[in-house]
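>>> what follows is a predicted protein model with its sequence.
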Amino acid sequence: MTDLDTLVASAQEQLNAAPTAAELENAKAQFLGKSGRLTELMKGMAQLSPEEKRTRGAAINAAKQAIETALGARRQALQDAELEAHLKAEALDVSLPGRTRGTGSLHPVTLTLERIEAIFGSMGFDVADGPEIETDWFSFTSLNNPPNHPARSMQDTFYIDGKSADGLPLNLRPHTSPMQVRYAHAHIRKHAAGFDPRAGKPWDGPLPDIRVIAPGRTYRVDSDATHSPMFHQCEGLWLGENVSFADLKTIFTGFCKTFFENDELVLRFRPSFFPFTEPSAEIDIQFPSGPLAGKWLEVAGSGQVHPNVVRHMGLDPERYIGFAFGMGPDRLTMLRYGVNDLRLFFDGDIRFLSQFQ
């Protein structure tokens, strides 16, 4: 075996034994580096004759290629081993079921609104919707709220810049009661062709009863455990020639018992005051059992529609009479599901909302 064969064998042995890439580079330097053993042999060719240079140079090049081949093979082997270890560390157990995308569900307040609409729909009530940016006239004046009423204060109502096309102040509606007047106007135009309900003279001719609920978002400057700057309301109106307070009690009692699925539920109509109804009553409920048993809980305001509001609807209050009510779907949701903080519904916490799927 020549000296070059011995050198190649030694190089291959050391390169194949290198356990890491760093040690492989150290072994390479011993043979192919600037001061490596093969490099030193090439430097000694200067003293050889031309014929010897050709022979010796070819032999050294062959040895260099053999060493570089061993070096490349060991580098690839180390890279493959590193990749395999990496893959093992991040291995996936394909026998496990995949993580599926969760299915969404309706918000609990939306479920309540749909339930309210279904119950009143079964009683013959239409569902009305309208603008959330409302004029001062529909929000207050049409509902018998005088100009100095506290509700018109900017500390209670969100007013916005600008005015309506007819020059009236604009606000984020503080209740859905304006829809009672809007719906009445549309109802009259539909059944009394050519009559303008805002012309001044009320309509006193025949007209089908107005039965409507108006659920939707409302806004007030208020925020605590039972109030939110944005909340939901549902107004109801039944207006006709022979509608009485007794009809209000029958309709709302039936609604509450159906909504809470409890025929033993007790209702109390407590005298109160609202500018848009006369007489007026707060509606309280009492559960016969459960954690709220024995407590009176306020759920709505109600009353006979005030004559001034009937006039603003474009109707003759001497002929048309009826009742209105307003309730908070958010509060009904709290009572139905046993939630004690209104803000939880609007925090967007999936852990909380997923309970209602």
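Cool, got the structure. Numbering: from 1, shown residues only.
>>> CA only for contacts and neighbour counts going forward, please
Will do.
>>> what element comes up after the top helix by length along the chain heading to the C-terminus?
Longest helix of the chain, by residue count under DSSP state H: helix 50-89. Going down the chain from helix 50-89, the next helix or strand is helix 108-122, by DSSP states H and E.
>>> centre of the chain to the helix or strand just after that next one, how far?
Later in the chain than helix 108-122, the nearest helix or strand by DSSP H and E is strand 126-127. Distance, stretch centre to chain centre, for strand 126-127: 26 Å (Cα atoms, centre = their mean, to the nearest Å).
>>> all helices for the stretch 251-357 of the chain, in order.
Secondary structure of the stretch 251-357 of the chain (DSSP state H, counting those that start in this stretch): helices at 307-312, 329-337, 350-353.
>>> okay, these, which one's buried deepest?
Mean neighbour count (mean count of other Cα atoms under 10 Å) peaks for helix 307-312 among the helices of the stretch 251-357 of the chain, with a mean of 22.
>>> second structure follows, compare the two:
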Amino acid sequence: MEENMKALEKRALESLQTVEALEALDAWRVMYLGKKGELANVLRGLAQVDASLRPQMGQLANDVRDRLERAFTERRDTMQEAERQKREAAEAIDVTLDARVKRYGAPHPLQYVIQKIEDIFVGFGFTVEEGPEVELDYYNFEALNLPKDHPARDMQDTFYLSPDVLLRTHTSPVQARTLLRMENNQPFRIIVPGRVYRRDDDDATHSHAFTQVEGLVVGVGIRMSDLKGMLLSFAREMFGADQDVRLRPSYFPFTEPSAELDVRCIYCGGSGCGTCKHTGWIEILGCGMVHPRVLEMGGYDPQVCTGFAFGMGVERVAMLMYQVEDVRHFYVNDLRLLQQFSGLAR
């Protein structure tokens, strides 16, 4: 795999030097750096790599991605500058006009957080899946062990287009669809980012539309300890190498046992403050072992395969990372807030 990634990098850089038009440059980016591009195809093979080599291969993949993205940015800037100079040479310049200040755009903070989460889990050997926001009741609830009239549905009241069609309340329907798509108890690891909807009061910490990233790992011999180890590694990548986590018992119809995952408060370091309500911990996601009934409905044999799942709200993670006190700031397009994130880079 190391040789494949190095060969891919060499081929991509050589191809980049032959690009002469901005349209072709964007096609190059999609071909090599897109979610279905050549680098993503190589990364899907991480699941087959020996577990002891995955961190090394994941780091190598991230390094290759960074070098290709820097080369892409430099090539794009060079081509744009050449285009600008060519245009200015062909046009008369009015020296009495006010100077034009070039303002560069930047990723929205939520998009940046999603990209960072994706990068971390792709490094762990996960693939990124997507699904429809307008979903069938079966995939959103019934295939996840939430039959009609189940009381837990009240916690995810949503917007219905018809009795059987709704705006999804979580990205878990993609997990159900993936289970049904696989064959012969095939092991896999996926994360699913996307917009979800719930009938909720808009306040400082809730919104009727928000973004989630969920994960699902299914295979032979998957244990709760694997779940905790994976999430500990994620927390340290996301919030710092000295981060710690804890699991608290909880309830979700699609996992058993279920838990909430807390991280040590990033504001007080665990000593207790107003943000963590003087507990030293902040909840960031729910998780648990996939319920055997969910595996059965997905066509898997729970006597052979087990798995774990987790789900987090991207806005909650972003609020912790950037100390944003009101979730609604992410949606109102206030440049006074968004310009503070102009220095973010993928």
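Sure, I can see it. It should be emphasised that the depicted structure is a prediction, and the values quoted were computed from it without experimental measurement.
>>> give me the TM-score for these two chains.
The TM-score (TM-score structural alignment, normalised by the length of the second structure) is 0.66; 241 aligned residues with a Cα RMSD of 2.1 Å.
>>> which residue in the first structure lines up with Glu88 of the second structure?
Matched by TM-score structural alignment, Glu88 of the second structure corresponds to no residue in the first structure.
>>> check contacts around Glu88 of the second structure.
Listed by Cα atoms under 8 Å, 6 or more residues apart in numbering, Glu88 of the second structure has no contact partners.
>>> quick one: the longest helix of the first structure aligns where in the second structure?
Under TM-score structural alignment, there's no match for helix 50-89 of the first structure.
>>> hmm, back to that, for Phe252 of the first structure, which of the helices of the stretch 251-357 of the first structure is the nearest?
Minimum separation from Phe252 of the first structure across these (Cα to Cα) falls at helix 329-337, 13.4 Å.
>>> and the closest one, how far from the second structure on average?
Average distance, helix 329-337 of the first structure versus aligned residues of the second structure after superposition (mean Cα distance after the TM-score superposition for the first structure): 0.5 Å.
>>> give me the distance from that helix to the chain's centre.
That offset, for helix 329-337 of the first structure, works out to 18 Å (Cα atoms, centre = their mean).
>>> against the second structure, where does it fall?
Using TM-score structural alignment, helix 329-337 of the first structure pairs with 314-322 in the second structure.
>>> need the residues that contact that stretch.
109-110, 113-114, 205, 210-213, 239, 266, 284, 324-327, 330.
>>> related to what we said a few turns ago, of all the helices of the stretch 251-357 of the first structure, which one is nearest Thr218 of the first structure?
helix 329-337 (11.3 Å).
>>> now the angle between helix 108-122 and the closest one, please.
100 degrees (axes from the mean of the first three to the mean of the last three Cα atoms, to 10 degrees).
>>> buried residues, the longest helix of the first structure. List them.
53, 56, 60, 63-64, 66-68, 70-71, 74-75, 78 (16 or more other Cα atoms under 10 Å).
>>> kindly report the same for stretch 153-166 of the first structure.
For stretch 153-166 of the first structure, using 16+ other Cα under 10 Å, the buried residues are 157-159.
>>> stretch 226-246 of the second structure too?
In stretch 226-246 of the second structure, counting by 16+ other Cα under 10 Å, buried: 227-228, 231-235, 237-239, 243-246.
>>> can you tell me how far Asn148 of the first structure is from Phe140 of the first structure?
11 Å (Cα to Cα, to the nearest Å).
>>> need the strands for the stretch 101-250 of the second structure, in chain order.
With DSSP state E, counting those that start in this stretch, the ranges of strands along the stretch 101-250 of the second structure come out as 127-128, 134-136, 160-162, 165-167, 188-197, 209-219, 245-252.
>>> which helices and strands does the third one pack with?
In terms of contact count using 3 or more Cα pairs under 8 Å, 6 or more residues apart in numbering; DSSP states H and E, strand 160-162 of the second structure is assigned the packing partners strand 165-167.
>>> now the strand it packs on on the first structure. Mean distance?
Strand 165-167 of the second structure sits 0.4 Å off on average (mean Cα distance after the TM-score superposition for the first structure).
>>> and that strand, which residues are buried?
So, applying 16+ other Cα under 10 Å, buried residues of strand 165-167 of the second structure: 166-167.
>>> so that strand matches what in the first structure?
With TM-score structural alignment as the criterion, strand 165-167 of the second structure aligns to 170-172.
>>> residues in contact with the matching stretch?
With Cα under 8 Å, 6+ apart, stretch 170-172 of the first structure has contacts from 132-136, 157-164, 218-219.
>>> how about 6 Å then?
Applying Cα atoms under 6 Å, 6 or more residues apart in numbering, the contact partners of stretch 170-172 of the first structure are 132-136, 158-160, 163.
>>> Asn148 and Phe140 of the first structure: which is more packed in?
Phe140 (23 against 8; other Cα atoms under 10 Å).
>>> so how far is Asn171 of the first structure from the more buried one?
11 Å.
>>> same thing with Pro146 of the first structure?
Relative to Asn171 of the first structure, and taking Cα to Cα, Pro146 of the first structure is found at 16 Å.
>>> kindly report the same for Asp156 of the first structure.
11 Å.
>>> which residue lines up with His227 of the first structure in the second structure?
Aligned partner of His227 of the first structure by TM-score structural alignment: His206.
>>> contact partners for its match?
Applying Cα under 6 Å, 6+ apart, no residues qualify as near His206 of the second structure.
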